[in-house]
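Colleague: Here's my sequence, what's the structure:
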Amino acid sequence: MSSEEGDLLILDNDQVAYTGKGAAIRVSGKQNGFMGSAMDVRATTGGPNDAVTGLQVVSGGQGTLQGSTLNASGYFGDGASASGEGSHVRLEQTEITTDGSRGRGVMVDQGASAALIDSSVTTTGFMADAVSAMGAGSSISVTDTSLSSAGNAAFTVRAQQGAHIDLRNGTATAHGQYAAVFNITGADTVITADGVKVQSDLAQGVDMQEGLLQFSNGSINAKADGILIRPSSPLGGGRAEVSHSQVLSQTGNGINLDAKGASLELNDSHVTAQGNNGSAIWMPGGDTQADVHNSVLETWGNQAAAIDNRAGALRMDGSRVVTHGDSSHGLYASTDVIGGQVGGPNATFELRKVVIETFGEGSVGAFARLPGAQISMTDSQVLTHGDLSHGVFVSNGAIAKAQGTHIETLGDNAYGLVSQASTDVANQIDLSDTTVLAHNSTALRVSGGSLRADLTNSRLTGRDAIWMTAGGNGLAAGQVALDSDHSLIEGDIRVDDGTLQLSLHNQSRLEGAITDTPMASRLCLDDSSDWRMLANSSIGQLNNTGTVEFAKPTRGDFMRLKVGGDLDGDGRYIINTDLGSLRGDRMEVGGQVTGNNQIMVRNSGAEPSSGGQRLTLVESQGGAGGFSLANRGQQVDVGSYRYTLQRDDDPAGESRWSLVNVDEHLSTAASAAINSSALSTLRDTWDAERGSLIQRLGDVRDGGHSQGVWMRTYGQKQEVDNGAARHFSQHVNGMQLGLDTRLARSHGALILGGMAGYSHANRDFNGEGSGKLDSYYIGTYATYLDDSGWYADSLLTLNRWSTRFDVHATDGNRVNGKSRSSGAGVSFETGKRVRLEHGWFVEPQVQLSALYGGSDRYRLSNGLRVEADDGIATQLRGGAQLGRALTLDNGATVQPYIKAGWVQDLSARSQVKTNDISSHPDGNGGGWYAGAGVTGALARGQHVYADVETSDSSTLKRPWALNIGYRLAW
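Modeller: Prediction:
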């Protein structure tokens, strides 16, 4: 059809069969058109060099087939073609087949276009493309169509030289060798596919040379590379945009950016490489770029890498990287480019919120090697499961940075971080807010070369924290400079080769031992940082203005710190000792000591076996500096006694600092135990409970009642000095309840009663700690009141004491103990009230009392043994009261009084042993007392009374003592 006037031919349910050269149906000119429905069109070449086309549209013509079949057979036998600007072929519900070499299913060029809707295209010949578009302005639209090419080197979809092919919701399959499904060549060439399933049985899914691929909501399954952007010119280029899709390569790479300047944008997709030596993304081309968002990159073969970057820049966020084979790394950045167009010298990764996980043996999470290779991770995670599968590996001038990232290895000999380099080559590792955890290996392994590492607010944990050693082939280790800022290093540090410069500052901490075999390393601690040493250690030089703590020994294994050179700084050292066996931690300084250093000594509760012995803590080769004790009072609690630090210098220039005994100075724990268990201390508490008759019962002379109940509360402050332990103070508070009956006698009355009470004492050991006493008691009393003014009062009590205390030793450690004991007390008081004129009276009195305290044995939390012997304390008290009885207008009587006297402790000395060392706290002595009080008889048998008193003696001072009581008689 080529009418100049224009023509439209419409055929329905017809058959066109043509053999020869040319087209079975040809439409030429924009004024001509053809429309066929339910047709069977067949074109067959007439000879070896003939070319045929089933439907051919040229020069702006229009051709349409609907519900038809279209077959071309023979060499260069095309099913349908359109050529020239404005030419258009529309194929709807049509089946197109070709079976000859170079026979294309649908072809457009020179600005023509074609549309395939709900159709199928099948080619079987060599280089027989299913659909092909060539030239700027040429385009093909494919919707709901299946495309298939079976021949070798036959592309299913081919776009060249600026053409554009758009596919929607169909399938595209290539069965032949060297036959990619999609082929793109030319800088302005575009293939767009949405909802398309791509299958390549023997070749690539997409083979690009420049151009643009836009692929979404589909899948690519290829024998070779899923997407290959290959070099085509010195300029390179080519871009793939993949979203919401799956890309799988059976033996090659998921996506291969081989061309210089090639780029990739991957969104919400899953890319898989199944074969050995494959990569989900392979970036050998120079200046390549890849942006990956919310995607999964996965490999299943051995010697694979999820992302292998040799000369490009990859940015990734919100994604996951997984490898399953042996020696298969998650990320691999190396500037030794293999193949492709070599561009710049850099291979970089920038990751944010990415999870990297490897499952095979020898599979590194992230690997960077050679200058220009850099891996940066933020808010990410690296987890390796296999043996020899390191977390992050830097080699020969590479850089690794991690912020807010967790790096963890689970396998044997799987290091958290590895630095390996040739001699005089340095790597760099920067960690910020990052955790490195190697469960069964070293957190940081340096094998040959040098390393600069910065830790900021991070944690480095492993069986060994750091291990420095020479590399393979005799590569010597260089210098490792590690700066720790507010970070934690957990695990031993082993320096087998090279030198380590470790700086801890801004509240950094090292927990582990250091073994510096060359003795050339240096450790520096600022005043906010500390090193907790867990085993014998050695270091070339130590500059300490912070704290070095020797961990508490297990099974009696004390530790030794050897400093090969000088010890600098004004540092603090926490050292453990057992002076009972004359063993302890020790520092040996091969050089000189400078600065004013302090030693905090933590000792067990044991005693040395004999006096006059010493334990050396530090040895040095002299120096202007020194050591002093950081313990409270610059003394060490050692069992029952205290020790101090003494320096000795010998003529050879060596200096030693040793612990020596300070005679007669009790340790904190021993002093508290003696004060708590002394008989005199119990006696002082019992004195508050016992009191005098008027303090206990008030004035019971005037009363015509037979029975009575009463209650009394009391409190007093006591300052106690027993001459053996350090003086202390206690507040005693308590309450008593009693019931008695009055029996009339010919010349007076007899009162018989019983009582029960509770006292509580709070003890203050003068800045060393505190203690408590709970006293429970019951008692009986008998009081005789003679009409002549004489009286006699007797009291018997049975007591149960519960004592506990909690003190801090001179090293700051808490020591506590508790005990229970029992006792009994008796007292006898007599006196006479002499009545004077106008209600005045004077009453001399005397009291004799005795308290028995039972023995007690207990052990303190620090191991100190305490044995308190039983004993009896006796006391004589004599004095007088002066008072006046007043009758008020309402009939009530009030009786104020003042009093004074002397108290003499006749025997209050007992024995308390601490670790079999005897002390004899003694409450003997005398002193005065004075006070005032008032009793009142109210209506209906109610009586109230109050008494205040103060006293002073050589062993007990009472600034104040108060008694208040109430009695009801009937």
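
Colleague: CA only for contacts and neighbour counts going forward, please
Modeller: OK.

Colleague: Output the longest helix belonging to the chain.
Modeller: The longest helix of the chain (DSSP state H) is helix 679-690.

Colleague: tally of neighbours for Leu615?
Modeller: For Leu615, the count of nearby residues is 20 (other C-alpha atoms under 10 Å).

Colleague: so what does the helix or strand containing it touch, helix or strand wise?
Modeller: Counting by DSSP states H and E, the element that carries Leu615 is strand 614-620. Strand 614-620 sits against strand 583-584, strand 586-589, strand 655-666, with contacts defined as 3 or more C-alpha pairs under 8 Å, 6 or more residues apart in numbering; DSSP states H and E.

Colleague: and those strands as TSV, adding distance to Ser620?
Modeller: TSV is the format used below for the helices and strands packed on strand 614-620 (distance: least, C-alpha to C-alpha, whole Å):
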stretch	distance to Ser620
strand 583-584	17
strand 586-589	5
strand 655-666	5
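
Colleague: if we can go back for a sec, so how far is the strand holding Leu615 off the chain centroid?
Modeller: Computed by C-alpha atoms, centre = their mean, to the nearest Å, the chain-centroid distance of strand 614-620 equals 37 Å.

Colleague: List of residues touching stretch 266-276?
Modeller: Contact partners of stretch 266-276, identified using C-alpha atoms under 8 Å, 6 or more residues apart in numbering, comprise 241-255, 279-281, 290-304, 306.

Colleague: how about this one, so we can line them up?
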Amino acid sequence: MKRKKDVIKKAVLASVLAMSLNNVVWAAEGVNQPFSTVSELEALGGIASIDSSSISHVTKGIYASGNDFIYNSGAIKLDINGFANSTNSGYDSIGIFGYNSTIDLKQIEMNFIDTSGTVHNLDVYGIKTYASGVVKIGDDSKITVSGNVSGLDSNNQPNVMKGMYAGDNATMDSGIIEVGDNLELNVINAGTGWTYGIDSYDGATISVGDGLRLFVTGGKDTRGVEGGFNDAKVTLGENASITANSRDGVALGVYVFNTGKFEGAKDLTIIASADDGNRWAAGVLAQGAGSEAVLNGAVISATEGGTASYAIYTYNDGSVVGNAGKYNIYGNILNNSGGTVDLTTNSGSFIEGWVSTASTAETNISLEEASYWKVTGDSNLTHLHNDNSIVDMTHDSNIFSTLTVENLSGENGVIEMDIDASQNSLNSDKLYVTDTLTGTQYIDLYEVNGYTPVGEEGVGTVLATVNNHNGSFAAVDGEGTLYWKRYELDHQDTADTSGNYTKDWYLKQVTNIDQPTTSTDTILAANALNYHTWRTENDKLLQRMGELRHNGEEAQGAWFRLRGTKIGRDGKFDFENKYTSYELGYDTITKNTDDKIRYQGAAVSYVDGDSSYNRGSGDNSSKAISFYNTEIGSKGHYLDVVFKVSNLENDFKVYDTKNNKITGDFNNTGVSLSAEYGRKNVLHNGWYIEPQAQFTLGYLGGDSYTTSNGIEVSQSGIKSAVGRIGFNIGKEVGSKGVVYAKANLLHEFGGGYDVTMYDGRDGVKVGDTFNDTWFEYGVGAAFAAGKNSHVYLDVERSSGSDFTKDWQWNIGARWTF
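Modeller: You can find the predicted model right below:
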């Protein structure tokens, strides 16, 4: 191999102006005559620029030929301003060109850009190599080719702009391009010539490492990656991204033809879009025998004029192989004239579009573990394996579709179908198995007229017709507003007269089953949430006002407290409510004798909560006013009587198993009267114990409302009688402070309720009771913060019942004057 000096010598003999820096040779080469009009070629600190906008011949930025070797060990930046200004379509403009030679660059940023607006009737390449040429580009390189290439070449074919091209001149071996990780390649053509990102032709090979970011856009046909003839191949590493856009032509993300090959590693993204709705786009197109595109998990999107186009397209024996991996495919699959598509999806994959398979073609799709196929129109394929995944036929604009497969296999797959139970014929999506059914598939029915779910009127509907009957179908229970429906399927001799089938699977019977629907569960859970929130807000004297024994002689007092609570209910009709309470009170001493001090006052409060249900969430709030009479006895006893009126509001938003949104809102008014008695018994060294008893009578009024899915709800009122016995044990801290622990046993003696629901066809009445026993415990403190101010706080939680108070914190302050 010749050394660098031979390269320079060759450039001089060719009358080419050249400079060398950091072991790199940059050159601008003319054809038959030197580039005498090149105005600038400078290299400074690894930066070089060439102005070729006035050249009337071929432009080459970096050039090696005839066993030359160009090597660079550092990063370089090369700016080439303008394409060759030539009307001769035989001339090329090339950024990096290797012919029967090697160019090895560690890292390059090349901007090959023509900003003049000139329409160029020639071919433009970012990188071009053939005839045993090798071009190697290192990691983290960036290449941009941009300008206007238009017109036709001497063979009456469109001129081209290509980011990378490796080919063969029919006299020597094909070219090779090898690129490291994290290449950014942008090819932007403002003209009508065809635009390519990466093109491997006639036995050439191009390989790019991980993290490719390829963007290609042009006025006419565009290709992101292309490989064609004599096993030419393009290989991409992991996390590659290909974007191909055409404003007025066909856009192809990956195109292989005439034995061309492509392989992309996992996490490949292909986006192909044709802006003109009269054109088309394909994410992957394979044409011709021996042509093959191999995927290992990919996101593929293809659109034409904003609507779905072909995510995968094969014809004339082309092949697309999707090895096991995660796929998200947006677009249709068209398999024509001998083509082959094999696609195996891993867990969580998604396909949206129809599948069409010619009689001479073969399409096999395997959906594994929670994969999802959103079928948008009539589809047919060779083998569908549906294992614990979903085939959804309901997204065809309520036009009943057919899905035809030669063989259907898998276990616990679900096939979702539209049905119009009001019609007697042609009233549902339909599944045809022309050869063999194995395994068990579940059919999930969706009523197109909004009846949820399908009722007795759907009995007799044929849902699937099969030939060789080695498997079975069952049906998914249908969720209605008030009831679940259980569907029973059965099979019988087919009514089809074509002679291609033997059995029809049909809906034999529909029955109600005793299981709460999303609607009934949420209606009853919301009812329970309001009740438990209202009941929890009826609390104790020490929590509300602190230690009044430290109050002093001032006649008036004002207080404020803030409380955070998380409550819930386990079991049936469960809920969770996290809320914050704000309460402000005022009182005055109305009696002060040697035996007792009497406080009388009033308070207002507001509660703001966020609620959670099994299949959704909601908001809740309440406003309350209370009046209290509190007596503190001289012997340590006290009596606290509270009358409270509350108004509670609740709204919810949930989604049923068919993803239908259900909303509702209502309010309840509650009244309660509470009496609490306790006595503080002094022990030794400042310790004390205070037994307590409390009884609260209350009534929470019902409400009538209608949910968004038409359920008329009528709640009865709830009578409540809660008893509490317990104690505080604590220690005096100084003269005006206490810390304490508390424990209480509570029981609801009432709590019975009825809720009636009617949906216009069916009704249900649920009666139950919230009577329960539970245990609450916590710790707290109260102390003087100043001469006329007091602070108190506590935390508590509950255990022992379906009702749970996960936590509650309470902090307040009182001022006397």
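
Colleague: Mind checking the TM-score on these two?
Modeller: After superposition, the two chains reach a TM-score (TM-score structural alignment, normalised by the length of the second structure) of 0.63; 696 aligned residues with a C-alpha RMSD of 6.6 Å.

Colleague: hmm, back to that, give the next helix or strand downstream of the longest helix of the first structure.
Modeller: helix 693-697.

Colleague: average gap between that next one and the second structure?
Modeller: Following the fit onto the second structure, the mean deviation recorded for helix 693-697 of the first structure is 8.8 Å by mean C-alpha distance after the TM-score superposition for the first structure.

Colleague: tell me what that helix is packed against?
Modeller: With 3+ C-alpha pairs under 8 Å, 6+ apart as the test, helix 693-697 of the first structure has strand 942-953, strand 956-969 packed against it.

Colleague: what's the spacing between stretch 398-408 of the first structure and its chain's center?
Modeller: On C-alpha atoms, centre = their mean, the centre of stretch 398-408 of the first structure falls 16 Å from that of its chain.

Colleague: for stretch 680-695 of the first structure, same thing?
Modeller: On C-alpha atoms, centre = their mean, the centre of stretch 680-695 of the first structure falls 56 Å from that of its chain.

Colleague: And stretch 740-760 of the second structure, by the same measure?
Modeller: 39 Å.

Colleague: Surely Asp114 of the second structure touches Ser146?
Modeller: Yes - Asp114 of the second structure is in contact with Ser146 according to C-alpha atoms under 8 Å; the separation is 6.2 Å.

Colleague: can you list the residues that contact stretch 383-393 of the first structure?
Modeller: Against stretch 383-393 of the first structure from outside (C-alpha under 8 Å, 6+ apart): 355-369, 382, 400, 407-420.

Colleague: err, stretch 471-481 of the second structure, not the other one
Modeller: Taking C-alpha under 8 Å, 6+ apart as the rule, stretch 471-481 of the second structure contacts 437-445, 452-454, 484-489, 505, 517-520, 656-658, 709, 711, 759.

Colleague: these two touch, right, Asp504 of the second structure and Thr465?
Modeller: Yes - with contacts counted by C-alpha under 8 Å, Asp504 of the second structure reaches Thr465, the gap being 4.5 Å.

Colleague: if you count what's nearby, which of these two comes out ahead?
Modeller: Counted by other C-alpha under 10 Å, Asp504 of the second structure and Thr465 do not tie: Thr465 has more neighbours, with 25 against 21.

Colleague: Does the more buried one touch Asp493 like I think?
Modeller: No - counting by C-alpha under 8 Å, Asp493 is not a contact partner of Thr465 of the second structure; they are 9.5 Å apart.

Colleague: so how far is Tyr945 of the first structure from the spatially closest residue to Arg712 of the first structure that is not a sequence neighbour?
Modeller: Leaving aside its chain neighbours, Arg712 of the first structure sits nearest to Gly965 (4.2 Å; criterion: C-alpha to C-alpha, 6 or more residues apart in numbering). The spacing between Gly965 of the first structure and Tyr945 of the first structure, counted by C-alpha to C-alpha, to the nearest Å, is 5 Å.
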